[in-house]
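Undergrad: dropping a prediction and its sequence here:
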Amino acid sequence: MRLKLVIIFMSFLFVQEVAASSAAIIWKKKGKKEEKVEVKKETPYEKFFKGKKCETVKGLIILHKMDNKIYFELPLSLLGKDMLIGSTVTEITNNGFANVGEKPHEPMHVMFTRTDSTINLRQVTCAYMSKDRNLQERIKTSMMPAIIENLAIKAYSPDSTAVVIDMTNFLLSDNEQLNPFSAYAPVTWSGAWIEKEFKRNNSQIAKIKAFDDNVSVQSSLTYSVSLRDKRSYYWYKEPFTAVMTRTFLLLPEEPMRPRLADPRINIFWQGYSEFSNEGNGMKPLYYANRWRLEPKDEAAYRRGELVEPKKPIVFYIDNAFPEMWKPYMKYAVEVWQKAFENIGFKNAIIAKDFPTNDPEFDPDNLKYSCIRYSPSSVANAMGPSWTDPRTGEIINASVYVYHNVIKLVQDWRFLHTAAVDSDVRKVVLDDEIIGDCIRYVVSHEVGHCLALMHNMSASAAIPVDSLRSPSFTQKYGTTYSIMDYARNNYVAQPGDKEKGVRLTPPGTWVV
């Protein structure tokens, strides 16, 4: 009797186990016969998204937006891969704090890792390096990427190749490396500083986009902002909102071969510390910032023929610029082709209008280099760039042109040359003259985007009497390098223009 009770009890447990399996079996009557129907149990992934209004886009990472939250469906294949997070201003309450299109801070070098049931977002540093294997492992443990956000795994994808994580807290926070307040904010140029208070309750996730090598999430961030100096407030707790586009860009699987920087050439660089088993201690190492130009036809390139690069440098011209400016801006970009031809490349740098029929194009995406317009009283322009921190490869570069730079260059042209040029003795200069002024400014800033620093010694090397020479000025303009703070020819005297003396800065081929 006892044995029978044990058998019955074990049979009961077996039935319970079967009922709890992923596919329960239900017997359903169909007429006089019974039919076996399998009912599939919901997975945690299906339960997580069930019954919720969700916007999903698919690319490098699948993005899910729902209930003012943003979830990343992160492929496990991306764990440990180098990425950049770039933050671009898409909309802003006051462009005295930053321009639309501006990236106020250096992109963050990050990677995702996993620890048990948690995904770690880590910030990476590449400051130390070595070619010696015995030192590489110690450097690795001495420069471990820091965790900046721990993210619980909410669910696995149906095929278990990806995990769902909640990125909302990271993307709706006042992260100093991703916020909208530029280090070059015009409102601070008088010595004032910004006080801010982040308003999480008034911030939200906006548009999401996904592509093969990157994804982007727009965060609408709201603050209470004050501007003050040592004595008083200019603004006090004013409401302020900025929409920031955050791009998660996968860095090249095969890093570009770096090039050592030459201190004799004014090239922007990245500094590292190299440790070696040989020599006398740590050695400073400097990689030149440069674009990754590779010839389409390497054999022809090695024969000394001009060839096109596999991937040219492309600058997109903001459609907000006045129409009159655009042709001169395109010329200011493409005139740099002359410099690239000297190293064997043709059509290496190209200017295009903002595409109107390309669904992938987004000027606020870290992937695209643009020349952006800022409706501002500031009389200035800037040309910063962002690089792969491992190699110095320029990933993105942008030129920001403030509207009132047009007043500055007109004033210069009038003050410097009106005594010898009757064509500029006007309140408003002719389009051709203004266009040449725009050409100079944009070409100079594009030079910065190509990693060229200022060359202030260029004009100092020119004898004054050379600035009255037609042959010299036609070749060099007013300085040997457009990367100088070149000005118009205020040395010229009445009658010099008619003799052929050039009155304006050089063309870009003079670097």
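TA: Cool, the structure landed.
Undergrad: going forward, measure contacts and count neighbours with C-alpha atoms only.
TA: Noted.
Undergrad: so which helix or strand takes in the spatially most central residue of the chain?
TA: Closest residue to the average C-alpha location of the chain: L366 at 3.4 Å, with CA atoms, centre = their mean. Per DSSP states H and E: L366 is located in neither a helix nor a strand.
Undergrad: another structure for you, compare them:
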Amino acid sequence: MFRQIITTAIFFCISFAASAETISEFTSGMEKKEGFYNIYLDHDNGVVYLEVDRYDEDFIYKVSLPGALGSNDVALDRGQLGGTKLVYFGRVGQKVFMHQKNTRYIATSDNPRERMAATNAFAPSIVWGFKAVATGDNGASLINMTEMMLSDQHGSAAKIKRNNQGDFSLNESRSFVNFDKVKTFPMNTELESTVTFMGNNPGNFVRSVAANPNIITLKQRISFVELPDDNYQTRAFHPAMSFNATRVTDYGTAIDQPIEQRYISRHRLVKKDPTAARSEAVKPIVYYIDSGAPEAIRNALRDGVQWWNQAFEAAGFINGFRAEIMPEGMDPDDVRYNVVNWVHRSTRGWSYGASVKDPRTGEIIKGHVTLGSLRSRQDFMIANAVTGPYADGKSTDESIELVLARTRQLGAHEVGHTLGFAH
């Protein structure tokens, strides 16, 4: 009897393996895009598949909003970045899970049991679970990303509620994949969708900007980003440095050392000749200005951002930093490019200097600036109020020059945040 059970089980496993489709068979006729993670687009059924060929390998998971609400008070802006998460794919049977590591609590030690004690003491998270719909010869799994893409990964509904603007929930029947914005690059994979939220008690801020205040449609992007190599050297934080810091609680530190370890946030900038007082950089830091800004504005932004090269020159880097207008054909979604975005809102709002960082070390992978366009109009009105240009037929040239001067300052200021500097 026991032998019969074993024989039946073996036959079942062989039959299952024989009937399971390979990735090439399953994706026949689909559009394939190769990059950091290979993706397959099933245009007929509105589905996106991702090929997981690396398990237990850490990468960055981040969510952003390419298409926004437009209200400064609700703070769902175009280009807004969510938090950075360190994740990896793991497979159990026919399921693939996306695990989020808890990077706030660690133990730096040569003793694996000491490291494991810290890892097991603080809860990780399972971000999502997928069924492997096909497998590859190399052990790869093909997973359907569509359900995750059509969920509220940015927490937009919760943000609307926190700002007392109504109770909204995602409506999947009015949400879909943006196939033309599903892309994969050598260092990152971008999965964009249109997500629609339904509500029946919208607040005044929502009413002032949404086409239909009961129906809010946003664009959401999921980003998978490759981690940098291990050649980056962390630099300890000190309050006198005026840098932002990445903080971790390290239970592996000596008893006479602080348990909280802080590292400054900075780009990786290395001299070609490390022995020279002044040297060119191996890879300069380059920021690209949104070509969607008016010509005078984007030129002012470029000039203001370029001021940072003076600081890097003083630090010994020859042409270690530069600012350029974003050229045609460049994709600002590509994580290899630092960008300065020109963003419209219904009212004047804050500008921000954000970044994609390695949560383990604080290394800045991509600088991401958001500049509110209405600041320029506000500056223009302030200048007019001071100079009174309309009396006796005076021109507004002085007011315009003030706007451009303030734009140069604003560009330099916000890029400074993305370089790691605090106020």
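TA: Received the coordinates, thanks. A quick note: this is a predicted structure, and the numbers were derived from the prediction, not measured.
Undergrad: TM value for the aligned chains?
TA: The pair, once superposed, lands on a TM-score of 0.82 when counted by TM-score structural alignment, normalised by the length of structure 2; 393 aligned residues with a CA RMSD of 3.3 Å.
Undergrad: what sits against the residue nearest to the centre of structure 1?
TA: 86-88, 247, 249, 395-396 (CA atoms under 8 Å, 6 or more residues apart in numbering).
Undergrad: now, which of those residues sits nearest Y272 of structure 1?
TA: I395 (18.9 Å; CA to CA).
Undergrad: now the closest residue in space to the closest one that isn't next to it in sequence: how far from G86 of structure 1?
TA: If the residues on either side of it in the chain are set aside, I395 of structure 1 comes closest to T387, at 5.1 Å by CA to CA, 6 or more residues apart in numbering. Separation of T387 of structure 1 from G86 of structure 1 (CA to CA, to the nearest Å): 11 Å.
Undergrad: and the two? Which one has more around it.
TA: G86 (27 against 20; other CA atoms under 10 Å).
Undergrad: list only buried entries from the contacts of L366 of structure 1.
TA: 86-88, 247, 249, 395-396 (16 or more other CA atoms under 10 Å).
Undergrad: of all those, which comes closest to A300 of structure 1?
TA: Within these, the smallest distance to A300 of structure 1 is 26.4 Å, found for I395 (CA to CA).
Undergrad: show me what that closest one lines up with in structure 2.
TA: In structure 2, the residue matched to I395 of structure 1 (TM-score structural alignment) is I365.
Undergrad: what of I317 of structure 1?
TA: Under TM-score structural alignment, I317 of structure 1 pairs with I289 in structure 2.
Undergrad: distance of its match from V52 of structure 2?
TA: Between I289 of structure 2 and V52 of structure 2 the computed distance is 34 Å (CA to CA).
Undergrad: the more surrounded of these two?
TA: Higher neighbour count among I289 of structure 2 and V52: I289, with 27 against 21, using other CA under 10 Å.
Undergrad: wait, the more buried one touches R298, no?
TA: Yes. Using CA atoms under 8 Å, I289 of structure 2 is in contact with R298, at 6.4 Å.
Undergrad: so what sits against both of these two?
TA: With CA under 8 Å, 6+ apart, I289 of structure 2 and R298 have common neighbours I325.
Undergrad: all helices for the stretch 151-300 of structure 1, in order.
TA: 168-171, 298-302 (DSSP state H, counting those that start in this stretch).
Undergrad: a markdown table for those helices, including distance to E197 of structure 1 and mean neighbour count?
TA: Conversion of the helices of the stretch 151-300 of structure 1 to a markdown table gives the following (distance: least, CA to CA, whole Å; neighbours: other CA atoms under 10 Å):
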| stretch | distance to E197 of structure 1 | mean neighbour count |
| --- | --- | --- |
| helix 168-171 | 16 | 17 |
| helix 298-302 | 55 | 14 |
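Undergrad: wait, which of the ones you listed is closest to T125 of structure 1?
TA: helix 168-171 (19.6 Å).
Undergrad: rewinding a little: which residues are in contact with the residue nearest to I395 of structure 1?
TA: 289, 393-396.
Undergrad: ok, now with 6 Å
TA: Counting by CA atoms under 6 Å, 6 or more residues apart in numbering, T387 of structure 1 touches 393-395.
Undergrad: closest one to A152 of structure 1 out of these, please.
TA: Nearest to A152 of structure 1 among the contacts of T387 of structure 1, with distances taken as CA to CA, is I395, at 31.1 Å.
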